[in-house]
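>>> Fold the following and give me the result.
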Amino acid sequence: MMRFELGRRAALGLGASALAMPLVARAQAAPVKVGLVAVLTGPQASLGTHLRDGFMLGMRHLENRLGGRGAEVLVIDDELRPDAAVTKVRAAIERDRCDVIVGVVFSNILAAIMRPVTETQTFLISTNAGPSPFAGRGCNPFFFATSYVNDQNHAVMGQAAQDAGYRRVMIMTPNYQAGRDAAAGFKSRFRGEVVDEIYTPLTQLDFSAELARIAAARPDALFTFMPGGLGVNLVRQYRQAGLGNIPFLSAFTVDEAVLPAQGEAAVGFFTGTTWTPTLPNEQNARFVRDFEGQFNYVPASYAAHAYDSAFLLDSAIRRTGGNLADKGALRAAIRAADFRSVRGNFAFGANHFPVQDFWLAKVARRADGKFQTEHERKVFDNVVDPFAAECRMPAA
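You can find the predicted model right below:
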């Protein structure tokens, strides 16, 4: 783990009067400790890098304090290995005394650490992963998400396809749970004909056979979910196959984390999202400007959601007067979400997932040559996820 010490340390030489301070006052003088979990090794490290950099920029904008208290951030590389993530997170809580755990890109990592974190009554805030069980019957009083339920971005594209009047659509995703969830999310809103559903191996790099099937079927559009390197290869090969005249609808396939590798091939392709660099509000403009100035690349939603989580924590701890010991008061303060989001509208539902807007966005090349997603139109306004009704929030 990498340790980032933020804020001033108290002087080591403590007099008798300092030692006699009430325990609550002394606890409030100590730094708030945050364990920041992200994948920082392997082929998916770019996603974790966005997450980490977004949170650290938030801390910089907050002058390295949370709720008026100094803060210390421990960056934890989950290695995209559930066993490693559990071991490191337990150490962060038991040895390093972290007050809150934030982050997580992938749902399998979140599923692994959920119980070890929350059973200690430590708050866990996911800035990306949002598996539907945790939004429904598995909701938890010590768990919040600043992102979305996984299915929602795919549902955005199903609605967009419906609104566009497409009648025949093909679906292509990797053959694992998240891929099938993506197809289900799309179909939950699309009422036309699904011409074919193609499920590819998660390790596939050559899509020539699948692209031939798409060309032969001549659908009105393709919907796909191909994250990371899968998306890089698919987008390039889609253009090379001359299929650019068939609208390319996706989620987590073309975004700022992979656009530098996809380049011109992704321009004009669509995605469903909660956020883009172009959303017109003051908080977002500051975030994007300062992020690019500090890190020299265009942020993705992984960074934006993590940035928001820093401000969420700051608002909650400030609302409790810096007191982290009263778990009920801190939970209520987090639920209040009294901060300015880079997304504009943001509130928590009863299941601790956001009630927020969702957008149809298109990839564009900027005047400076960099690529980004740009919002086209709002598809869902202040939407509640479809699993919230199943949540019966257990008592703390």
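
>>> CA atoms for contacts and neighbours, from now on please.
Fine.

>>> how far away is the residue most central in space within the chain from G349?
Geometric centre of the chain, nearest residue: N128, 2.2 Å, by C-alpha atoms, centre = their mean. For N128, the distance to G349 equals 17 Å [C-alpha to C-alpha, to the nearest Å].

>>> what do you get for K362?
Separation of K362 from G349 (C-alpha to C-alpha): 28 Å.

>>> Settle it for me: which of the two has more neighbours?
Shown here are K362 and G349; by other C-alpha atoms under 10 Å, K362 has more neighbours (22 against 18).

>>> Is it correct that the more buried one falls within a strand?
Yes - read with DSSP: H, G, I helix; E, B strand; the rest coil, K362 is one of the residues of a strand.

>>> was I right about it contacting F371?
No - between K362 and F371 there is no contact under C-alpha atoms under 8 Å: 10.5 Å.

>>> gap between the helix or strand containing T271 and the chain center?
According to DSSP states H and E, T271 maps onto strand 270-273. Here strand 270-273 is found 14 Å from its chain centre; the criterion is C-alpha atoms, centre = their mean, to the nearest Å.

>>> quick one: the strands in the stretch 1-150 of the chain?
Per DSSP state E, counting those that start in this stretch, the stretch 1-150 of the chain carries strands over the ranges 2-6, 32-38, 65-66, 69-77, 100-103, 123-126, 143-145.

>>> So for P133, what's the nearest residue that isn't a sequence neighbour?
For P133, ignoring the flanking residues on the chain, the nearest one in space by C-alpha to C-alpha, 6 or more residues apart in numbering is C139 at 7.3 Å.

>>> Next, the second sequence, to be compared with the first:
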Amino acid sequence: MKNMFKQALYASALSLALAGVAVAQDPIKIGFIGELSGPTAGVGQDQLDGFNLLLDQKGGKLGGVPVTLVREDSQMKPDVAKQVARSLVEREKVPIITGISFSNIMMSIHQYITENEVFLIGSNAGPSQIAGAQCSPYQFITSWQGDQAAEAVGQYATDKGYKNVVVLAPNYQAGKDIVSGFKRYYKEPLAEELYTSLTQIDFSAELSQVVAAKPDAVFAFFPGGLGVAFAKQYAQAGLMNQYPLLTTFVVDALSLPAIGDTALGIVSGGFWAPDFDNAQSRQFVQAFEAKYGRIPSNYAAQSYDAALLLDSAIAKVKGNVADKPAFMAALKEADFDSVRGDFSFSNNNFPKQGMHVMEVVKDDKGRLTLKTIGTPFKSYQDAYHAQCPLK
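Predicted structure coming up:
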């Protein structure tokens, strides 16, 4: 009888132990929403590739816990984004959503995701509204607020003494934010301020207006395939040598192979470039090139940082992301080595970070890439953080 009792106790303890292991190893579902089709698909794909790179390096785990990544294509359509967000939250029961490529998509789903207390780890879009009054304790953005890169270029234009600048951007939230950022630090009156459709790829009319204005320089924001089309047409019109082209998110590792050598000399603003000289960035660039056979873009870099942030925070809560206050605190700590160097969150859960100016050059392998030529702003907060009620 005593032996039978001992065996029963042993079997019960073993069963509990195995159950504990099963719970501990239960995968965490993470939703990924991005542009994965159409002319802007490169942005979402690089975000996805950057995130997957760390997942591969960690053996499919984050924070030591297996992860199932559920991918969704928002197709650059807010209605589609709402459908896939609802599917991830209500059917897939994901506790975390990452990605989000464009600000119009972010604005269509941000409130729904965060009000359902799902953690939103945004790795690209950073519209002014969610940095300000519409911020949420459930959002953690690992990219930038939309104005910031343009602020750096605006300061660069001021430092260069340009007095007459034409500005071009798509007519949607990110375009408006970026133009606002440029004007925040470029105080001269603009020669022209031109807005285009988000699907427009023929810029001949706008380029005629540029020629008529005879500017000192041109500042343009066109993401993804739009940037390739604009830069090519700008060069074909013979404007590259007449009017210096200043940009944000027109020239990057995605667009440069398509634009070609006419991109040499274009200036761009951003939070990171492949030439950053810190250990995490060097490791990331090397690993990304080895896996995907191309230079990583900023989109991949900021999504890799999103995965690093989650790896750190999930480890801190030992995989228990259902403990939302603890997981929120762990995310806020941002206890990871970022590809950009120093990283911390402001009160609105957007990064405090430097903003740099880069120029298109060729690397030692003859490939077009971005070289850092200045840092107008070191660790600083976005222009909207004071409007966010979070502490």
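
>>> Can you pull the TM-score for these?
Overlay of the two chains. TM-score (TM-score structural alignment, normalised by the length of the second structure): 0.91; 380 aligned residues with a C-alpha RMSD of 2.0 Å.

>>> before we move on, the earlier item: how much space between the residue nearest to the centre of the first structure and N233 of the first structure?
Using C-alpha to C-alpha, we find N128 of the first structure at a distance of 23 Å from N233 of the first structure.

>>> do the same with P219 of the first structure
Distance from P219 of the first structure to N233 of the first structure, counting by C-alpha to C-alpha: 21 Å.

>>> So between those two, which is more surrounded?
Under the criterion of other C-alpha under 10 Å, the comparison of P219 of the first structure against N233 puts P219 first, with 20 against 17.

>>> State the distance from that one to L110 of the first structure.
Note on P219 of the first structure: its distance to L110 of the first structure, by C-alpha to C-alpha, is 36 Å.

>>> The first structure: matching residues for stretch 342-350 of the second structure?
Matched against the first structure by TM-score structural alignment, stretch 342-350 of the second structure falls on residues 345-353.

>>> P133 of the first structure: neighbour count?
Here the number of neighbours of P133 of the first structure (other C-alpha under 10 Å) works out to 15.

>>> Could you check which residue of the second structure pairs with it?
By TM-score structural alignment, P133 of the first structure lines up with Q129.

>>> ok now do the residue nearest to the centre of the first structure, which residues does it touch?
Applying C-alpha atoms under 8 Å, 6 or more residues apart in numbering to N128 of the first structure gives the contacts G103, V104, V105, F106, A145, T146, S147, Y148, Y302, H305, A306.

>>> what's the answer for V165 of the second structure, then?
So V165 of the second structure contacts P189, L190, A191, E192, P215, D216, A217, V218, F219 (C-alpha under 8 Å, 6+ apart).

>>> so which strand or helix has E289 of the second structure?
Element membership of E289 of the second structure [criterion: DSSP H and E] is helix 279-292.

>>> how far apart are that helix and its match in the first structure?
Overlaying the first structure shows helix 279-292 of the second structure at a mean distance of 0.9 Å from the equivalent residues (mean C-alpha distance after the TM-score superposition for the first structure).

>>> In the first structure, what stretch matches that helix?
Per TM-score structural alignment, the counterpart of helix 279-292 of the second structure in the first structure is residues 282-295.

>>> which parts of that stretch are buried?
N284, F287, V288, F291 (16 or more other C-alpha atoms under 10 Å).

>>> Between those residues, which sits nearest R213 of the first structure?
Nearest to R213 of the first structure out of those is V288 (C-alpha to C-alpha; 39.8 Å).

>>> surely that closest one meets V298?
Yes - taking C-alpha under 8 Å as the definition, V288 of the first structure is a contact partner of V298 at 7.4 Å.

>>> circling back: M21 of the first structure versus the residue nearest to P133 of the first structure, what's the distance?
In terms of C-alpha to C-alpha, C139 of the first structure sits 39 Å off from M21 of the first structure.

>>> which of those two has more neighbours?
Between C139 of the first structure and M21, C139 has the larger neighbour count (other C-alpha under 10 Å), namely 23 against 11.

>>> Around the counterpart of A313 of the second structure in the first structure, how many other residues sit close by?
In the first structure, the residue matched to A313 of the second structure (TM-score structural alignment) is A316. The local packing of A316 of the first structure (other C-alpha under 10 Å) involves 26 other residues.

>>> can you confirm A316 of the first structure is in a helix?
Yes - using three-state DSSP, the assignment for A316 of the first structure is a helix.

>>> got a list of contacts for stretch 80-95 of the first structure?
So stretch 80-95 of the first structure is contacted by 1, 35, 39, 41, 74, 76-79, 98-99, 106, 108-109, 112-113, 116-117 (C-alpha under 8 Å, 6+ apart).

>>> ok so, going back, JSON lines for the buried residues of stretch 282-295 of the first structure, including distance to T49 of the first structure?
Listed next are these as JSON lines, based on distance: C-alpha to C-alpha, whole Å:
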{"residue": "N284", "distance to T49 of the first structure": "19"}
{"residue": "F287", "distance to T49 of the first structure": "16"}
{"residue": "V288", "distance to T49 of the first structure": "15"}
{"residue": "F291", "distance to T49 of the first structure": "12"}
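
>>> so which of those residues comes closest to G68 of the first structure?
In terms of C-alpha to C-alpha, no member of those lies closer to G68 of the first structure than F287, at 20.9 Å.

>>> Is it correct that that closest one is in contact with R340?
No - assessed by C-alpha under 8 Å, F287 of the first structure is found out of contact with R340, at 11.5 Å.

>>> related to what we said a few turns ago, summarise which helices and strands the helix holding E289 of the second structure is packed against.
Identification of packing neighbours for helix 279-292 of the second structure by 3 or more C-alpha pairs under 8 Å, 6 or more residues apart in numbering; DSSP states H and E yields helix 41-57.

>>> Check which residues of the helix it packs on are buried.
For helix 41-57 of the second structure, a neighbour-count test (16+ other C-alpha under 10 Å) marks 41-55 as buried.

>>> residue contacts, R318 of the first structure?
L66, G67, G68.

>>> how near is it to G35 of the first structure?
In terms of C-alpha to C-alpha, R318 of the first structure sits 19 Å off from G35 of the first structure.

>>> Repeat that for R65 of the first structure.
Using C-alpha to C-alpha, R65 of the first structure is found at 15 Å from G35 of the first structure.

>>> swap in R168 of the first structure?
Separation of R168 of the first structure from G35 of the first structure (C-alpha to C-alpha) stands at 46 Å.
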